[in-house]
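S.K.: fold the following and give me the result.
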Amino acid sequence: MVLKTTTATLTSSPLPLLSSFLKPPFFSFPKLPLLKPFNSPRTLQSSSAPQMSWLNKLGFGARSSTDSAVDSSSSTSSIAQGPDEDVPAPGQQFAQFGAGCFWGVELAFQRVPGVTKTEVGYSHGYLHNPSYEDVCSGTTNHNEVVRVQYDPKECSFDTLLDVFWARHDPTTPNRQGNDVGTQYRSGIYFYTPEQEKAALESKDRQQKLLNRKIVTEILPAKKFYRAEEYHQQYLAKGGRFGFRQSSEKGCNDPIRCYG
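M.R.: Modelled structure (predicted):
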């Protein structure tokens, strides 16, 4: 940036010359280009804090903690904290789980016989209709969850609980491996009193097996916000590199959760 100057004869007082430079605007910011989506959506989570910091300063991306506090005290909070009013298909039931990055968790449930549908999304936060960037900011309290639809005649809730415990470490608060944040917390979110009872009993059994404190929260299912389409069945569709992983029923191939 080059400031244009004019030749001036100094007088006994420099104020006229200085005033010509001090008149606003001193300079102007260039127009910023529109931000494009990241090629690897999970990359954002591994370093969400610093990226969100400078994006927020420029007016892009997730809301600030102040904005979230405003949302939390508004009507949007009560909407987000309301029950999941979606209805499963006839003869089916819903279950909802949080066990770290929802990509790998969803694939694990896709492979279970009797599971008829899976969706990844956000729940148990204070912001209505959150985006992925909102959740990654760590200010909305949402959890990355998988909502499972299953046929209770072919798949018991206990079977789903077994998959849930096997898929993650329930003793690490707000963390699964390198993924750190409240959106990675361990949680079972029940739809019926029977699911709640089964979840509590299963947690007790698991506690004895691990001999470590389990931090899994067991709470009523709240409003489910379906995640962006590119997150749905992410690993089965091939992920970032196009390496598709099988979602066939009964498949026990290792699940590789990559960005």
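
S.K.: C-alpha only now, for contacts and for neighbours.
M.R.: Noted.

S.K.: quick one: distance of stretch 179-190 to the chain centre.
M.R.: Centre-to-centre, stretch 179-190 and its host chain are 9 Å apart (Cα atoms, centre = their mean, to the nearest Å).

S.K.: who touches it?
M.R.: For stretch 179-190, the external contacting residues (Cα atoms under 8 Å, 6 or more residues apart in numbering) are 45-46, 95-101, 135-136, 138, 141-144, 170, 173-176, 196, 199, 215-222.

S.K.: among these, which lie within helices?
M.R.: Within the contacts of stretch 179-190, residues falling in helices by DSSP state H are Gln45, Ser46, Val135, Cys136, Glu196, Ala199.

S.K.: from the contacts of stretch 179-190, list just the buried residues.
M.R.: With burial judged by 16 or more other Cα atoms under 10 Å, the buried subset of the contacts of stretch 179-190 is 45, 95-101, 135-136, 138, 141-144, 170, 173-176, 196, 199, 215-218, 220-222.

S.K.: in strands only, show me those residues.
M.R.: Among these, DSSP state E puts Ala95, Gln96, Phe97, Gly98, Ala99, Asn143, Glu144, Arg175, Gln176, Glu217, Ile218, Pro220 in strands.

S.K.: just checking, Lys117 is part of a helix?
M.R.: No: membership of Lys117 in a helix is not supported by DSSP: H, G, I helix; E, B strand; the rest coil, which gives strand.

S.K.: any idea how far it lies from Ser131?
M.R.: Distance, Lys117 to Ser131, by Cα to Cα, to the nearest Å: 22 Å.

S.K.: kindly report the same for Tyr184.
M.R.: For Tyr184, the distance to Ser131 - Cα to Cα - is 16 Å.

S.K.: before we compare anything, build this one as well:
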Amino acid sequence: MYKLLPKPKSQIHEDFSSESHEIASIDHLPCPEFLREAIFAAGRFWELEAAFGCLEGVVRTAVGYFGGDLIKPSYKEVSEGKTGHTEAVKVTYDKRRISYRSLCKAFWASHDPTNKDFLRFGIETHYRSAIFYGDEDERKAARETKVKQQMKLNKRIVTKIVPCSRPTNNDLVFYIAESRHHKYYLQMDHIGLCESLNLRSAEQFADSHLACKLNGLFGGDGKDKLQDLKDFMERYDLLMPDKTKLILEVILQASAAEKTLELEE
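M.R.: The predicted model follows:
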């Protein structure tokens, strides 16, 4: 199970510019003092995880179940809609590179927050649109971005902004989903990459920074995925196993050939 990381009162370093500083540990994460976590729900967690994985400053993503009472629920139990849980994504991010407010903005852009089907959460569906805030600053950022998003739309936003804890001060627990649900787009089309990175268990998928970024690349809505892939390979060259590099080279060549054919048509 996963709980939100504590929020130490550390100073933000203003001189953070080198990529070598970003990769501060063997799992490709900055120092823990700079990490924060946030939880969002927006229907199916596959698409939402990829949307967050695209963002600069997001270092890990995990899909799971949140908000209910059943301990260690399964996908089947949650999908039956009787546990109180919803599909959710836990985002681990570097506070120096992206703000909670920016995560909220990406959340609004990732789905249709006016979808009335979300109003049937707990009755006919386990899907919901929700921002789970951890403190007053996060609540304020979520509400302010919601107001701005509402001003752009002609329909009422049905997204709920709710605390990560109950009135009894008991924190809700984020239960990690089964391994097959993590990094969906990476697993669906590029299982060889998963094997090259030794990703098998749910925890391994959730903890992998490279998997987070690759899933965002393959599942996101980037306009130039070919260039995005080139940039990824250059940026993470020193961190990837040789087998991973070879597979990405093949994918890159195939993507380039496909793009050439499209231009010729």
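
S.K.: counterpart of stretch 41-55 of the second structure in the first structure, which residues?
M.R.: Aligned using TM-score structural alignment, stretch 41-55 of the second structure spans residues 98-112 in the first structure.

S.K.: Tyr184 and Ser131 of the first structure: who's more crowded?
M.R.: Between Tyr184 of the first structure and Ser131, counting by other Cα atoms under 10 Å, Tyr184 is the more crowded of the two (23 against 17).

S.K.: return the residue of the second structure aligned against the more buried one.
M.R.: So, by TM-score structural alignment, Tyr184 of the first structure is matched to Tyr127.

S.K.: now His124 of the first structure
M.R.: Aligned partner of His124 of the first structure by TM-score structural alignment: Gly67.

S.K.: now swap in Lys197 of the first structure and tell me
M.R.: Checking with TM-score structural alignment, Lys197 of the first structure has Lys140 as its match.

S.K.: what is the neighbour count of its match?
M.R.: Lys140 of the second structure, neighbours per other Cα under 10 Å, totals 14.

S.K.: any idea how far it lies from Gly192 of the second structure?
M.R.: For Lys140 of the second structure, the distance to Gly192 of the second structure - Cα to Cα - is 43 Å.

S.K.: now Tyr175 of the second structure
M.R.: Counting by Cα to Cα, the gap from Tyr175 of the second structure to Gly192 of the second structure is 27 Å.

S.K.: and if you look at Ala177 of the second structure?
M.R.: Distance of Ala177 of the second structure to Gly192 of the second structure, computed by Cα to Cα: 21 Å.

S.K.: and Met151 of the second structure, by the same measure?
M.R.: Met151 of the second structure is 44 Å from Gly192 of the second structure, by Cα to Cα.

S.K.: the two: which has the busier surroundings?
M.R.: Gly192 (15 against 12).

S.K.: which strand or helix spans that one?
M.R.: helix 191-196 (DSSP states H and E).

S.K.: now the equivalent of Lys208 of the first structure over in the second structure, what's its secondary structure?
M.R.: The alignment partner of Lys208 of the first structure in the second structure, by TM-score structural alignment, is Met151. Following three-state DSSP, the label given to Met151 of the second structure is helix.

S.K.: ok, Met151 of the second structure to Ile157 of the second structure distance?
M.R.: Taking Cα to Cα, one finds Met151 of the second structure at 10 Å from Ile157 of the second structure.

S.K.: one more: Val63 of the second structure?
M.R.: 24 Å.

S.K.: so if I had to pick from these two, which one is more boxed in?
M.R.: Val63 (31 against 19).

S.K.: correct me, but that one touches Thr92?
M.R.: No: look at Val63 of the second structure against Thr92 with Cα atoms under 8 Å: they stay out of range, at 11.6 Å.

S.K.: contacts only, for Cys104 of the second structure.
M.R.: Ile131, Ala141, Ala142, Thr145.

S.K.: nearest to Gln253 of the second structure, out of those: which one, please.
M.R.: Nearest to Gln253 of the second structure among those is Ile131, at 39.7 Å by Cα to Cα.

S.K.: assign that closest one to helix, strand or coil.
M.R.: Taking three-state DSSP, the label given to Ile131 of the second structure is strand.

S.K.: count the neighbours of it for me.
M.R.: By other Cα under 10 Å, neighbour count at Ile131 of the second structure equals 25.

S.K.: for Gly68 of the second structure, see how far away it is.
M.R.: 15 Å.

S.K.: same deal with Ala142 of the second structure?
M.R.: 21 Å.

S.K.: got it, and Gly84 of the second structure?
M.R.: 4 Å.

S.K.: swap in Leu48 of the second structure?
M.R.: Taken as Cα to Cα, the span from Leu48 of the second structure to Gly68 of the second structure is 20 Å.

S.K.: neighbour count winner among the two?
M.R.: In terms of neighbours (other Cα under 10 Å), Leu48 is the more surrounded of Leu48 of the second structure and Gly68; the figures are 26 against 17.

S.K.: wait, what's in contact with that one?
M.R.: Ala41, Ala42, Val89, Phe107, Ser110.

S.K.: for stretch 220-232 of the second structure, buried residues please.
M.R.: Result for stretch 220-232 of the second structure [16+ other Cα under 10 Å]: buried residues Gly220, Lys225, Leu226, Leu229, Phe232.

S.K.: pull up the distance across stretch 206-215 of the first structure, start to finish.
M.R.: 11 Å.

S.K.: now what about that stretch, what contacts it?
M.R.: Residues contacting stretch 206-215 of the first structure (Cα under 8 Å, 6+ apart): Trp165, Pro170, Thr171, Thr172, Pro173, Ser186, Lys203.

S.K.: of the contacts of Cys104 of the second structure, which stay in contact in the first structure?
M.R.: Retained in the first structure by both residues aligned by TM-score structural alignment, their matches' Cα atoms under 8 Å are the following of the contacts of Cys104 of the second structure: Ala142, Thr145.
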